[in-house]
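[1] the sequence isn't on hand, but the structure is:
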């Protein structure tokens, strides 16, 4: 079966499930800018793309190829929580919100959700099982990690065209030197997470200077 090479994620958890099983993962908890994005994926056991793995272990080109295959062969949905929602409820709760939106967006209602991490998002429409390191262990979670990563990267590339100078097209909103230099030169944008400590400190510093 596709994707079950030695050392790769496997389909064992899905086989043991009580019906349609989706994998859920999110990307974008750590960046200083941009939304948090989650994906939910129900794989077709007869059409699993070869080479599914934790998105961090794949090249951008391979992630894009696999995301396209998953869109064609699996039941896939995205959920997004905006910067405003991250600010209103904190990054953990915003991640849970994105996961709920992704799961509710699936065309097929799952009976079980396998979620990367150690916490079950509240409010899912099905039973939930958190799995620590799930994106490296479970095929459907690995698939979700790929779909979410590709989707968020594309969002950040689009935002980089609107707000050049921060390097979002390569750093995806993380606090790299290029991003820090952009903040020093151009200031904070509406897409920055103002509650995150580096951005908050910069804003407080600007307020003290202008006072």
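    Done, it's in. Here the structure is a predicted model, which is why all the values come from computation and not from measurement.
[2] from now on I want contacts and neighbour counts done on CA atoms only, so please keep to that.
    OK.
[3] end-to-end on stretch 13-26?
    For stretch 13-26, the first-to-last residue distance is 19 Å (CA to CA, to the nearest Å).
[4] list of residues touching it?
    Here stretch 13-26 makes contact (CA atoms under 8 Å, 6 or more residues apart in numbering) with 36-43, 95, 98-99, 103, 108-116, 135, 138-145, 148-149.
[5] tell me the secondary structure for the residue lying closest to residue 142 once chain neighbours are set aside?
    Of all residues not flanking residue 142 in the chain, residue 135 sits nearest, at 4.3 Å (CA to CA, 6 or more residues apart in numbering). Under DSSP: H, G, I helix; E, B strand; the rest coil, residue 135 falls in the helix class.
[6] correct me, but residue 135 touches residue 8?
    No. In this structure, residue 135 is not within contact of residue 8 by CA atoms under 8 Å, at 9.9 Å.
[7] looking at the two, which has the bigger crowd around it?
    Of the pair residue 135 and residue 8, residue 135 is the one with more neighbours under other CA atoms under 10 Å, namely 29 against 17.
[8] ok, the more buried one - contacts?
    Counting by CA under 8 Å, 6+ apart, the residues that residue 135 touches are 9, 25, 53, 54, 55, 116, 141, 142, 143, 145.
[9] show me which pair in those is furthest apart.
    Greatest spatial distance in those: 9 and 25, 14.0 Å, computed using CA to CA.
[10] tell me which of those two has more neighbours.
    With neighbours defined as other CA under 10 Å, residue 9 and residue 25 compare such that residue 25 has more, 30 against 23.
[11] also this one, for the comparison:
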């Protein structure tokens, strides 16, 4: 199966309209924020090799992220752990995407959004694309930027909270992360509304009662 192309963008580009790709990363982890990126590509300078960030090596993602930042308009949006716990992960993901789009230097005329939902009250019309990071170059670019930004953040947080393995598991619920959560307890960066974290905290409270 081939990678993403510009078939969703060409009609807009042909009419001189700015198109932003929107994607988020970090819906599944037990710790850390959910991070979204918005990217407006220059149709004349699209980096070669864009793809769903999950299908790329870390080295390729880092190289492409730098290339995207060099030739495109890029913005990041974050929804913090407290917001995830308060409004749920889906709503927090949409909020992060809304923030990313709003932070772009120029307002796009249209947005291509990864997934089946469009963030409410976007400043422009938007098209949701299921598995969009493998179908649209703009969304693929956003997925790469969001992934590299969040991975760097989790590596930084790992320095302040050693023992959970965030520098390699990026906050996802690996066996070693779950084990550390049981032994070390939860940090302020753990999502208490997520079942594994909630259950471990509840068990800890029950034992200490």
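    Done, it's in. No experiment lies behind these values; they were computed from the predicted model shown.
[12] what range does the longest helix belonging to structure 1 cover in structure 2?
    In structure 1, taking DSSP state H as the definition, the longest helix is helix 139-162. Under TM-score structural alignment, helix 139-162 of structure 1 corresponds to residues 137-160 of structure 2.
[13] mind listing what the aligned residue in structure 1 for residue 174 of structure 2 touches?
    Under the alignment (TM-score structural alignment), residue 174 of structure 2 maps onto residue 176 of structure 1. Contacts for residue 176 of structure 1 (CA under 8 Å, 6+ apart) come out as none.
[14] so how far does the match of helix 139-162 of structure 1 sit from its counterpart in structure 1?
    Here stretch 137-160 of structure 2, set against structure 1 after superposition, deviates by a mean of 0.3 Å using mean CA distance after the TM-score superposition for structure 1.
[15] centre of the chain versus that stretch, how much separation?
    With CA atoms, centre = their mean, to the nearest Å as the basis, stretch 137-160 of structure 2 stands 7 Å off its chain's centre.
[16] what does stretch 163-172 of structure 2 give?
    Worked out by CA atoms, centre = their mean, stretch 163-172 of structure 2 lies 16 Å from the chain centre.
[17] cool, stretch 174-188 of structure 1 as well?
    Relative to its chain's centre, stretch 174-188 of structure 1 lies at 22 Å (CA atoms, centre = their mean).
[18] run through the residues that contact the residue nearest the centre of structure 1.
    For structure 1, the residue nearest the mean C-alpha position is residue 27 (2.3 Å; CA atoms, centre = their mean). Residues in contact with residue 27 of structure 1, defined by CA under 8 Å, 6+ apart, are 36, 37, 38, 145, 148, 149, 152.
[19] SS state for the closest residue to the second one other than its chain neighbours?
    Using CA to CA, 6+ apart and skipping residues adjacent in sequence, the residue nearest residue 37 of structure 1 is residue 80, 4.6 Å away. At residue 80 of structure 1, secondary structure determined by three-state DSSP is strand.
[20] show me what contacts the aligned partner of residue 80 of structure 1 in structure 2?
    Using TM-score structural alignment, the partner of residue 80 of structure 1 in structure 2 is residue 78. Residue 78 of structure 2 sits next to 33, 34, 35, 36, 95, 96, 97, 99, 100 when contact means CA under 8 Å, 6+ apart.
[21] so the third one sits in a strand?
    Read that as residue 35 of structure 2. Yes. If the criterion is three-state DSSP, then residue 35 of structure 2 is within a strand.
[22] what number of residues lie near the counterpart of it in structure 1?
    Counting by TM-score structural alignment, residue 35 of structure 2 lines up with residue 37 in structure 1. Residue 37 of structure 1 has 31 neighbours, counted by other CA under 10 Å.
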